[in-house]
Each structure stands twice: as structure tokens, then as C-alpha cells.
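1. sequence plus the predicted model coming up.
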Amino acid sequence: MNTATKPSSNCFVWPLRVYYEDTDAAGVVYYANYLRFCERARTEALRELGFEQDRLMRERALGFVVKSVAADYLRPARLDDALRVRSRIERLGGASLTFLQEILREEELLFSSRIIIACIDLTRQHPTSIPSELHSKLKARV
């Protein structure tokens, strides 16, 4: 799935540094941590739009959950690397959205993923519509 996207105004870029806790004994980023990095970038992208996940949970009983992940691990990231997570919305539905997320070291593509996120009513544990004010801000990013 090597989907190296060109940066655009619709991309959210979040910088990060690889710490010791992110690596295995050889100093290579543990594979599951790439997904953690992507999760953090999606959270920060929402925050940039003015939506805090804890407030959505507390005030509206809404949450976002991962429905599906497809990922390609292309090159290893290592201890102390400066990385960027580049996130772009590929598709926006009424209750879900698909992110294309990549992790880069400078311009070298290390990791590529397509992640489907669903909005759920936390009380009923069922899919629900993305709030209209958030949906319109996300739509501007597609």
C-alpha cells in the first residue's frame, strides 16, 4: 500500500521524536508504536479543529474507535529519530472517516496506513453520526 501522498493544505502534519520507550532492545521502533503515533496525530488534528476527545466523551457521550487498519512497514525508525506523521482524510461519511496516514523521517517514507475510524455513541455502543459542526470542519479537509 505504498501510498506516499504529496503534502497539501488538506494534510495535518504532527512532529514527534522517537524515545527509548518506543523502541525494542535493538533501538528500532516497535511495530505497534507506529499505530500509537498515528492515533496521537489524529487526536491532535481534532484538537486543531477545536474538538477535544475528552469533552466529546464527557458532554456528548461520543467517541471515535478504529474499525479497520491496513498498514505497510517500509523502513525502520530508530531511537532519537525526528519523525512526522502526515494525516489526510481520504473519505468522510456520516458516521465514519478514512485516514491515510504516513510516517516520514525527513522525506523518507517509513510507514503507510489506511485507517477507518467510526464515531460511536458510548452509551449504546453503536455507530452514530459525526456531530454536524465537526463534520463540516472535517469536510473542509477532504
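-> Nice, I can see it.

2. going forward, measure contacts between C-alpha atoms and count neighbours the same way
-> Will do.

3. helices along this protein, start to end?
-> Secondary structure of the chain (DSSP state H): helices at 31-48, 53-60, 132-139.

4. so of the ones you listed, which one's packed in deepest?
-> Between those, the one whose residues have the most neighbours on average, counting mean count of other CA atoms under 10 Å, is helix 31-48 (a mean of 17).

5. what is that helix packed up against?
-> Helix 31-48 sits against strand 11-17, helix 53-60, strand 82-92, with contacts defined as 3 or more CA pairs under 8 Å, 6 or more residues apart in numbering; DSSP states H and E.

6. longest single strand anywhere in this protein?
-> In terms of residue count, the longest strand belonging to the chain (DSSP state E) is strand 108-121.

7. check it against this one:
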Amino acid sequence: MSPAFVWPVRAYYEDTDAGGVVFYANYLKYMERARTEWLRHLGISQERLRQEQGVIFAVRAASLEYLRPAVLDDLLHVTARVTDRRRASLVIRHEIWRRYETKTPELLNHGEVKIACLDAGKFAPRPLPDLIVDAMTAGDPEQ
């Protein structure tokens, strides 16, 4: 549905377990940060959305598949791409790649996260604001 946004992150010591392997739950954190940076890239501040339009986002579902481990000091590229848009939700496809200077990138993890758009006061579903829909479709030739 949309082109992938790419956000680079380094696997730091704090991200790893005693064996130097990135702890499994941190992949979800990387994905969350990539979605936030994707929105910023579109010119959308989540805090401003909350304050001015009374909109927040909540994860409704997440599924991940771990293919290979990331380890301490790996340079990772986390992608975020909208694969489905409904009236009050988005499905974001994520991939996490290990980047090398001299080798082909390696896919480590992929998954989908369903994001619900909610009224900040009622925590009830509400339509995606036009601001978001317009920003998402501005550069998407399929729209």
C-alpha cells in the first residue's frame, strides 16, 4: 500500500541479554520507534495529535517472526510500511534487517502490528484524522 520508511538503530548493550543477543521484546520497541519516526517524517507529532485533536494510537495486535538474532553493536534498519488502512486502524508491516558495509543485508525479524486510532478521552475507536490520511497518501502512487 505504501513505500517503506527506514529507520536505523544500533543494538546497544542495554538491548541485549547476558549472551550479547538482542532481547526478544526489544524488537517491538524498535518497531514502535520506527512508527513514531515515520509519523514525524510525515510531519505528524503524536503529542500534538493528542492535544489538538484528542487522538491517540494503541496497539491492538502484534505478530512477529524471529528468523535470526541481532547481537551487540549490529547496525539495524527497521522498516515500517502501511499494508492496510481502515476507517479507524492501520496495519503496519515491519522488517528488521542487519546492515553490513560489505555484505548483503540480512533479514532478522518481520511482523505486523495493528494500530487502533482512539479518542484520547474515551479510549473508544474513532476515524483516522484527515491530516494522517492526507499525509500517508501524498506520496503513495497507489492512492
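-> That came through, no problem. Being a predicted model, the structure only gives us computed values, none of them experimental.

8. re earlier: what's the closest of the helices and strands packed on helix 31-48 of the first structure to Thr128 of the first structure?
-> Nearest to Thr128 of the first structure, of all these, is helix 53-60, at 11.3 Å by CA to CA.

9. quick one: that closest one aligns where in the second structure?
-> Mapped onto the second structure using TM-score structural alignment, helix 53-60 of the first structure spans residues 46-53.

10. now for the most centrally placed residue in the second structure: which residues touch it?
-> Residue closest to the average C-alpha location in the second structure (CA atoms, centre = their mean): Arg35, at 3.1 Å. Each residue near Arg35 of the second structure by CA atoms under 8 Å, 6 or more residues apart in numbering is listed here: Ala80.

11. show me what Gly20 of the second structure lines up with in the first structure.
-> With TM-score structural alignment as the criterion, Gly20 of the second structure pairs with Gly27.

12. could you list the buried residues of stretch 70-81 of the first structure?
-> Ala71, Tyr73, Ala77, Arg78, Leu79, Asp81 (16 or more other CA atoms under 10 Å).

13. residue in the second structure paired with the fourth one?
-> The criterion is TM-score structural alignment: under it, Arg78 of the first structure has Val71 as its aligned partner in the second structure.

14. so that match touches Ala18, yeah?
-> No: between Val71 of the second structure and Ala18 there is no contact, the gap being 10.9 Å when judged by CA atoms under 8 Å.

15. ok, and what's touching stretch 64-72 of the second structure?
-> Under the criterion CA under 8 Å, 6+ apart, external residues in contact with stretch 64-72 of the second structure comprise 11-13, 15-16, 20-22, 98, 107-112.

16. if any of these are buried, give me the PyMOL selection for them.
-> To isolate the buried subset of the contacts of stretch 64-72 of the second structure in PyMOL, counting by 16+ other CA under 10 Å, use the following:
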select buried, resi 11+15+16+20+21+22+98+107+108+109+110+111+112
